[in-house]
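> no FASTA, just this:
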């Protein structure tokens, strides 16, 4: 069954959004490297790799369906942030935006009667619950410790333990 133009275009657009997410998280990693917080940087690098994997899921789905992947320009992410807490506040805002994009894709698939895309989009909806939760937990911990040097160092060590999925 062929994919509708509306869904194909939306999935191609989502590839761009997922790759932008990777760029954003790499930029955040660079910020943390500059602050000498290697654990925070590591967490963001793992997140960036995960986002590239998400883009590839859409890429592969389009290819598997015989659709053309058309890559789009990726916007430059911000390079400077006011604080580690603000980095995670922006990451949470970004993940919530991505959740909205995935929900929109799901609605397009339903409207276009494309049941073959629904399992992929359902997986992404579940993934977004995890994404938002993990960022929210880190943000809440940062709010509790504030800009406390000792707390930040302890949290840096904790984030360094994140393993790639």
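Nice, thanks for sending it over. Keep in mind the model is a prediction, meaning the values are calculated, not measured.

> Please make it C-alpha for all contacts and neighbour counts, starting now.
OK.

> quick one: buried residues of the longest helix anywhere in the chain?
Longest helix in the chain by number of residues (criterion: DSSP state H): helix 5-34. Across helix 5-34, burial judged by 16 or more other CA atoms under 10 Å covers 7-8, 10-32.

> helix or strand right after it?
helix 38-64 (DSSP states H and E).

> and that next one, what does it pack onto?
In terms of contacts (3 or more CA pairs under 8 Å, 6 or more residues apart in numbering; DSSP states H and E), helix 38-64 is packed against helix 5-34, helix 149-159.

> Show me how far the helix or strand following it is from its chain's centre.
Downstream of helix 38-64, the next assigned helix or strand under DSSP H and E is helix 84-111. Distance of helix 84-111 from its chain centroid, counting by CA atoms, centre = their mean, to the nearest Å, is 8 Å.

> what's the angle between the helix or strand following helix 84-111 and helix 38-64?
Moving toward the C-terminus from helix 84-111, the next helix or strand (DSSP H and E) is helix 118-145. Following axes from the mean of the first three to the mean of the last three CA atoms, to 10 degrees, one obtains 170 degrees for the angle between helix 118-145 and helix 38-64.

> and the comparison structure, right after this:
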């Protein structure tokens, strides 16, 4: 009887981009914490809660990538993060930053999916499908929030009411989501 050999995965461009994406996701999490703290410090509890949840979600995305790499015998590297912005003037500025951050992450995820396909990494391509779907939701959510902020014309109680009424960001764990190394927070 022959012992089963583990699948040998070569380190690829896709895997290298995944390693970079861990940093991007953790940086996004920290940026959302900075945004949440600004809202919290300005007595806007619904906006603060939304961005605290977003921070945890981004952290979980990074840990999904860590889990995927470990599951595929690729050693993950846990990076430091890039500098985050902490000084803001007004609410629109924060939400516009969040929207641009989600658009940038979408471009990064598209690059990952394209690279996996180009390299014939069918497992990697399948892994990225959930993230593509997630980014459509994230960009849509931040676009809507920016529209609500603009329509509120400076009355942030209208934005807070919208968040309370619409339960923005309050969704259950997606059963189709990739495994989060260490578990969801």
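Everything's here; your move. In this text, all values refer to a predicted model and were calculated from it rather than measured experimentally.

> quick revisit: what's the mean deviation for the longest helix of structure 1 versus structure 2?
Mean deviation of helix 5-34 of structure 1 relative to structure 2 after superposition (mean CA distance after the TM-score superposition for structure 1): 0.7 Å.

> Over in structure 2, find the residue span that helix aligns onto.
Under TM-score structural alignment, helix 5-34 of structure 1 corresponds to residues 12-41 of structure 2.

> How much space separates residue 153 of structure 1 from residue 78 of structure 1?
Here the distance between residue 153 of structure 1 and residue 78 of structure 1 works out to 24 Å (CA to CA, to the nearest Å).

> out of those two, which sits in the busier spot?
Taking neighbours as other CA atoms under 10 Å, residue 153 of structure 1 and residue 78 compare with residue 153 leading, 16 against 12.

> Quick check: closest non-adjacent residue to residue 42 of structure 1.
Nearest residue to residue 42 of structure 1 in three dimensions, chain neighbours excluded: residue 160, at 5.8 Å (CA to CA, 6 or more residues apart in numbering).

> The one you found touches residue 43, doesn't it?
Yes. Between residue 160 of structure 1 and residue 43 there is a contact under CA atoms under 8 Å: 6.4 Å.

> Name the residue in those two with the higher neighbour count.
residue 43 (22 against 17).

> Any figure for the gap between the counterpart of the more buried one in structure 2 and residue 15 of structure 2?
Aligning on TM-score structural alignment places residue 43 of structure 1 opposite residue 50 in structure 2. Separation of residue 50 of structure 2 from residue 15 of structure 2 (CA to CA): 31 Å.

> Number of residues surrounding the closest residue to residue 106 of structure 2 other than its chain neighbours?
Nearest non-adjacent residue to residue 106 of structure 2, counting by CA to CA, 6+ apart: residue 135, 5.7 Å away. For residue 135 of structure 2, the count of nearby residues is 19 (other CA under 10 Å).

> Wait, residue 135 of structure 2 touches residue 108, no?
No. Using CA under 8 Å, residue 135 of structure 2 is not in contact with residue 108, being 10.3 Å away.

> Of all the helices and strands packed on helix 38-64 of structure 1, which one is nearest residue 97 of structure 1?
With CA to CA as the criterion, residue 97 of structure 1 lies closest to helix 5-34 of the helices and strands packed on helix 38-64 of structure 1, at 10.0 Å.
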